[in-house]
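S.K.: Give me the fold of what follows.
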Amino acid sequence: MNDRKWTSQDIPSQTGKRILITGANSGIGFESARVMAGLGAQVILACRNEAKAVSAMAKIRNQFPKAQLHFLPLDLGSLDSVHVMANMFSEQYDSLDVLLNNAGVMWLPQGMTEDGFESQIGINHLGHFALTGLLMPALLNRAGSRVVTVSSIAHRSGNLDFEDLFFERRRYGKQDAYGQSKLANLVFARELERKLNASGAQTMSVAVHPGVTSTNLATPGLQQSGSVLLAKLVKMVTPLVTQSATKGALPSLYAATSNEIEGGEYIGPDRFYGTFGYPTAATSTRRSNNPDIARKLWQVSEKLTGVQYPLSATT
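M.R.: Alright, predicted model coming up:
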């Protein structure tokens, strides 16, 4: 990347592009949807809560009356839901330009998805792993398509314990579980790029992180932990010490649209150790670059989700 500060004003017209964004009803997902729709893209909001998605679409149309917006129901904590949504997509569309794996949960108290996965890695990683694999045929149908996966600076504290991925034996820590899930996002994005390259596909995989951004991501976890007052305090204080969701969405938008991006990159804010600023190449831990860890995560993810990608190495 060059030294010039990149903003959404640098994005060319997205007319004719189709982008699917998970968790697009709020936060950086909503900002990504709003910007892309305003630039002419057809945007599919894949969200768990239909009412919130409809409200988000109304806000976008209020600013951009001609916005092309569609809703698909998606609960990443349910593999059945992931399969149903993928089938609904394939019935309506034959190709996809950008899949933005944006949705996530943070600091949840210990719990399980309906498939028996620890909630944070189940939703943040395994749900997206399954979804990406099921939508891969549509991505492969569009040359130059991209998979953008949102990780976090919290990946730095993450450790993938394949012997106890769901904290069934070790002491559960909600921050530890979140860090593990965000490390999984980054490791997955890089391993996906390796497999796309090996197969000769004209699709790329990129990871991003939003820095420290003002969203409601942590609120549900704090409320579920019984920390209602703390959740309210965090909601009040967060905007004072973080950057806006509009700014936090820039790495995602850069990865989704820039002609300078390359597969396998990790993009985040450029100031104060990646906590805020404009998109640039981000640093990451050795674990996140370890190909042995990546291969193991891929194998485990295939086994747990039952989803195998339609990619084979070229000879």
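
S.K.: C-alpha from now on. contacts and neighbour counts both.
M.R.: OK.

S.K.: Can you tell me what sits against stretch 230-245?
M.R.: Residues outside stretch 230-245 that contact it (CA atoms under 8 Å, 6 or more residues apart in numbering) are 27-28, 31, 212-216, 218-219, 222-223, 276.

S.K.: give me the element residue 297 is part of.
M.R.: Under the criterion of DSSP states H and E, residue 297 resides in helix 291-305.

S.K.: Give me the packing partners of that helix, helices and strands only.
M.R.: Judged by 3 or more CA pairs under 8 Å, 6 or more residues apart in numbering; DSSP states H and E, the packing partners of helix 291-305 are helix 174-199.

S.K.: Buried residues, the helix it packs on. List them.
M.R.: 174-197 (16 or more other CA atoms under 10 Å).

S.K.: one more to line up against the first:
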Amino acid sequence: MSVRPWTAVPDQRGRRFVVTGATSGIGLMTARVLVHRGAEVVLGVRNVEKGAAAADRMTGPGRAVVERLDVSDLASVEAFAERVGDVDVLVNNAGILGVAQGTSVDGVELHLATNHLGHHALALRMLPRIGDRVVVVSSNSHRHGELDVSDLGWQRRPYKPYAAYAASKLANMLFLLELQRRLTQDGSTLRVTGAHPGSTATAITASSGHGFFSWLGSWGHQLVGMPAWRGALPTLYAATMDVPGNSYIGPHGPGEFLGWPTMVGRSAAAADPALARACWDASVELSGVGLSLR
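M.R.: A predicted model of the protein is given here:
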């Protein structure tokens, strides 16, 4: 497939974004480009000092605002959603990969809590104040994901870090599918779009605490993958271009590892409406947050 290079992010003056996990990697580059194109960008970050340092390096007609947000902590998510105000676009980007087995402050397995559940709660709490769309940053690893909604905490199964990550990325895709279905059913014009960065050199794997993933993050993606600015392009495309709800954007090349943004496919599990509803119900039960447009 031949796809023309795309770096032409439209002018974003007058628009307001939230980007989670905006101090490094895809989130940092997404926020930096949006500020450069004139947007006001709220950086939702765990470390506000690191966030302030990142914001200071963002230049352009827009501006960056730093707010504390730990997406693995549902109380932090609620507090952030209450104070952030109206936005045009929420970019659910923050994530972890390959960490040792553990639970969040809410007792939820860490990959699920950080990559999916906190973003589920954040999007639904903010939804009445979102004007345009929610962007879900997933991963091609969702294709390897197996989501057991009866054992989301890996209590019955042997814990495997990459399998837990892949399952959380599948949960991202199911959230994309089900939230768009519910919005459309309710007559809402809000859109939910998704993106994945392909093979991109970022810090997500380098700090996993797992030898192989740390090596991969430090060297593997740098040797064969794309720089962070290229990996951020699918997210920027999903956040700023006129694409329909439930669109999924990734690199155009073989295996979706490298390339320029284009519409890409997803696994059969990620398109399963019954599994999407089951994941939604389990997420509402765990987070205590359901859908309300009022």
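
S.K.: that older thread, can you check which part of structure 2 the helix holding residue 297 of structure 1 sits on?
M.R.: Per TM-score structural alignment, the counterpart of helix 291-305 of structure 1 in structure 2 is residues 273-287.

S.K.: So residue 171 of structure 2 sits against residue 279, correct?
M.R.: Yes - in this structure, residue 171 of structure 2 is within contact of residue 279 by CA atoms under 8 Å, at 6.9 Å.

S.K.: returning to what we had before: how far apart are the match of helix 291-305 of structure 1 and its match in structure 1?
M.R.: Here the mean offset of stretch 273-287 of structure 2 against structure 1 after fitting is 0.5 Å, by mean CA distance after the TM-score superposition for structure 1.

S.K.: Now do the same for residue 257 of structure 2: its match in structure 1.
M.R.: Per TM-score structural alignment, residue 257 of structure 2 is aligned with residue 275.

S.K.: Surely its match is in contact with residue 269?
M.R.: Yes - if you go by CA under 8 Å, residue 275 of structure 1 and residue 269 touch, sitting 6.2 Å apart.

S.K.: what sits in contact with each of those two?
M.R.: By the contact definition CA under 8 Å, 6+ apart, residue 275 of structure 1 and residue 269 are jointly contacted by 210-211.

S.K.: Between the two, point out the one with more neighbours.
M.R.: Neighbours per residue (other CA atoms under 10 Å) separate residue 275 of structure 1 from residue 269, with residue 269 holding more: 25 against 20.

S.K.: Now the more buried one: which helix or strand?
M.R.: Here residue 269 of structure 1 sits within strand 266-271, counting by DSSP H and E.

S.K.: mean per-residue distance, that strand to structure 2?
M.R.: Counting by mean CA distance after the TM-score superposition for structure 1, strand 266-271 of structure 1 comes out at 0.6 Å.

S.K.: Report the next helix or strand after that strand in sequence order.
M.R.: Defined by DSSP H and E, the subsequent element after strand 266-271 of structure 1 is strand 276-281.

S.K.: Just the buried residues of that next one, please?
M.R.: Residues 276-281 are the ones in strand 276-281 of structure 1 that count as buried (16+ other CA under 10 Å).

S.K.: picking up where we left off before, who's the closest spatial neighbour of the match of residue 257 of structure 2, skipping the chain neighbours?
M.R.: residue 211 (4.1 Å; CA to CA, 6 or more residues apart in numbering).

S.K.: Could you grab the helix/strand/coil label for whatever residue of structure 2 lines up with the one you found?
M.R.: Alignment note (TM-score structural alignment): residue 211 of structure 1 maps to residue 198 of structure 2. Here residue 198 of structure 2 is coil, with the state taken from DSSP: H, G, I helix; E, B strand; the rest coil.

S.K.: can you check residue 42 of structure 2 too?
M.R.: Residue 42 of structure 2 ends up strand, using three-state DSSP.

S.K.: Around it, how many other residues sit close by?
M.R.: Neighbour tally, residue 42 of structure 2, other CA under 10 Å: 23.
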